[in-house]
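> when you get a sec, could you give me coordinates for this:
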Amino acid sequence: MDIRDDEFRKWSASWTHLNPDHRYELLTDHAAKSYVSESYRHRSDIVSTFERDRILHADFLRYLAILADGGVYADIDTECTRPVRTWIPSEFVQSVGCVIGIEYNASAGPLEDFKGNLSLCQWTFMARPWHPVMQQVVDSVTHMLQQQTSADQRITAGLGADIGELTGPAVRVARGSILFKTNP
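Got it, this is the predicted structure:
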């Protein structure tokens, strides 16, 4: 990705400008490791899985942060165009605990880079702390990453693995489908 610093500043400023009452935080690699160790000290499986492979940190961290603290996650190259408080109509604010957008729906026609009929947006989403959808996503990702662990305790996802199947939008479609079917 070839993006100049001024573009990152513009995108970051869009979030703080439209949402002045929110805390904006960027987790560095070092801060992320400390954050996960502290927030998930009761889940050694999550901490050890997170620490094993740096390639998958970004996707896994976004789910872990929103599960533990709630709030809004947005990739650093995402611009905020509306205040977060307007994302949910006022009559639903108390009853909605998780908002995940649809990135791709096959009913609009097939796209080459997408598998399946539906892909959920993972570059911006929001949830209340410990929301069941996010809990199932974290549990699912943890389990799938543990299944990819080799005898030397390194996660073996790499050139041959489809990262999107392990930590990307496909995971949330699968987990979300189960929740929607079991908790209408």
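
> only C-alpha atoms from now on, for both contacts and neighbour counts.
Will do.

> just how off-centre is the longest strand seen in the chain within its chain?
Taking DSSP state E as the criterion, the chain has its longest strand at strand 118-127. Its chain's C-alpha centre and that of strand 118-127 lie 7 Å apart, by CA atoms, centre = their mean, to the nearest Å.

> please give me the structure for this one as well, since I'd like to look at both together:
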Amino acid sequence: MSMSVSRVAGSSLPAQLLHHVTRRRHRFYGAVAVALLLFSVAIWVYGGFDRGVDFITSLPRPPPQSPPQHPHQQPPPAVPPSSSSLAGSSSTHGGHPTQTSPAAKATSSSDWRHSSQSPAANVSHGIPPKIWQILLPKKPTNQKFIPKPEILEETPSWLVMNTDYAYTVVSQDGGDEVVQQYFGDDPRILDAYTKMPNVGMKSDLLRYLILEAEGGVYSDTDTVALKPINDWVPAHLRDKVSVVVGLEFDRRDGPAWADILHDVQFCQWTIAAAPGHPVFRKMVERILSKLDELSAEHGLPIEQLKPSSVEVMNSTGPAAWSEVVFHQLQEFDNTITDYRNLSYMTEPRLIGDILVLTIDGFGMGQPHSNSTDDGSIPEAALVKHLFKGSWRGNDKRSGDAEST
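As a prediction, the model looks like this:
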């Protein structure tokens, strides 16, 4: 390097001038190249912002794990991030913000979905991390419906047991939105939901529609969560279960009940399911058919019907639900020929992709059906039903028709 400098220093004046000009020219070209590069980057970034590109979320990331699909389960729709909703308030739960929106503003499909990026979304069975409860007014109203706070006094058990789950309480506006959004192209469903003769039957139909469209766990407001939902399905069955049902009645060797139509009956105060399971479409079709039968039998339009408790049970309630579930189980296992094939169960039984729980699973604390009723909580118990809205014996679907 020193020899080169000495040669330049000892050369003639023209040679020295040529050397300096060459160095400056190289620097100039280098500066121009850098400037062009920066200008190109600036144009790209500006154009991206102008097109609304999010340069953070558009970066490549590993795809989220999807729940396993089963041969009897339709694939769930794509799930953009959503908010839990609870009477239009906002809170923080389990360290994660729970955004809520007023029912009057419930117009976005994202309000009804839960992000697949949620930690809870990676549970190993196909039941999404959503909890649904329903609060409908006794009669449709144009005024904002505000339920009594005490109706939700059991809700904390669901929130504490199931952090990171989306919780939604669906009222009149939200129910209308669900039906319109997912089933608006079926005038039969819209007509039946709008004209349903009482709030209990309307709530029954709505829970089946929500579970068909969204999946998750539906449970009445008078239920207490005893174990986390993630523990409801045994670990060795989690990749095989799409629906979880429990018994509310098991006749066993006892006498028949006048208002219980089957020897074994499934409850519908709590149901867990992956979205799109065929059992819900079959249930909805049965409801539509039964409403037409009742209308023809009584010679009245649907909205003027005054169904008895047995008619309610056999059209939208647990008797109807039990028949649909039973027939679905028969499709999976042709050795099931009678309801009593499901009697005396001592452990959960997987039939097809439906997990049938024992009586204590969802039905502990009852004075029948060999349900544990000694004040203790059995190991098999997942949910306790308090029967605050019991309607049997008074021909009403709900003692407090605001809650279901």
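
> quick revisit: quick one: the following helix or strand past the longest strand of the first structure to the second structure mean distance?
Downstream of strand 118-127 of the first structure, the next assigned helix or strand under DSSP states H and E is helix 132-147. Mean deviation of helix 132-147 of the first structure relative to the second structure after superposition (mean CA distance after the TM-score superposition for the first structure): 1.7 Å.

> what span of the second structure is helix 132-147 of the first structure aligned with?
Against the second structure, the aligned range for helix 132-147 of the first structure is residues 278-293 (TM-score structural alignment).

> now do the matching stretch: everything it contacts.
Contacts to stretch 278-293 of the second structure, defined as CA atoms under 8 Å, 6 or more residues apart in numbering, come from residues 72-73, 188-189, 192, 205, 208-209, 211-212, 302, 315-316, 320-321, 324-325, 328.

> re the thing from before, give me the contact list for the longest strand of the first structure.
66-67, 70-75, 78, 97-106, 134, 168-170, 172-173.

> go through the residues you listed and flag which are in strands.
By the criterion of DSSP E, membership of the contacts of strand 118-127 of the first structure in strands covers 71-74, 98-105.

> wait, what's in contact with residue 36 of the first structure?
Contacts of residue 36 of the first structure (CA under 8 Å, 6+ apart): 47, 50, 61, 64-65.

> quick one: map it onto the second structure.
So, by TM-score structural alignment, residue 36 of the first structure is matched to residue 179.

> same check, this time on residue 65 of the first structure
Checking TM-score structural alignment: residue 65 of the first structure goes with residue 210.

> how much space between that match and residue 97 of the second structure?
24 Å (CA to CA, to the nearest Å).

> going by residue numbers, what spans are helices in the first structure?
Here the first structure has its helices, by DSSP state H, at 5-18, 29-39, 44-52, 57-69, 132-147, 163-167, 169-182.

> now distance to residue 110 of the first structure too, for the ones you listed, in a markdown table please.
A markdown table is the format used below for the helices of the first structure (distance: least, CA to CA, whole Å):
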| stretch | distance to residue 110 of the first structure |
| --- | --- |
| helix 5-18 | 30 |
| helix 29-39 | 36 |
| helix 44-52 | 34 |
| helix 57-69 | 25 |
| helix 132-147 | 26 |
| helix 163-167 | 18 |
| helix 169-182 | 16 |
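
> show me what residue 219 of the second structure aligns to in the first structure.
So residue 219 of the second structure corresponds to residue 74, using TM-score structural alignment.

> from residue 122 of the first structure, how far off is that match?
For residue 74 of the first structure, the distance to residue 122 of the first structure (CA to CA) stands at 8 Å.

> and residue 31 of the first structure, by the same measure?
In terms of CA to CA, residue 31 of the first structure sits 21 Å off from residue 122 of the first structure.
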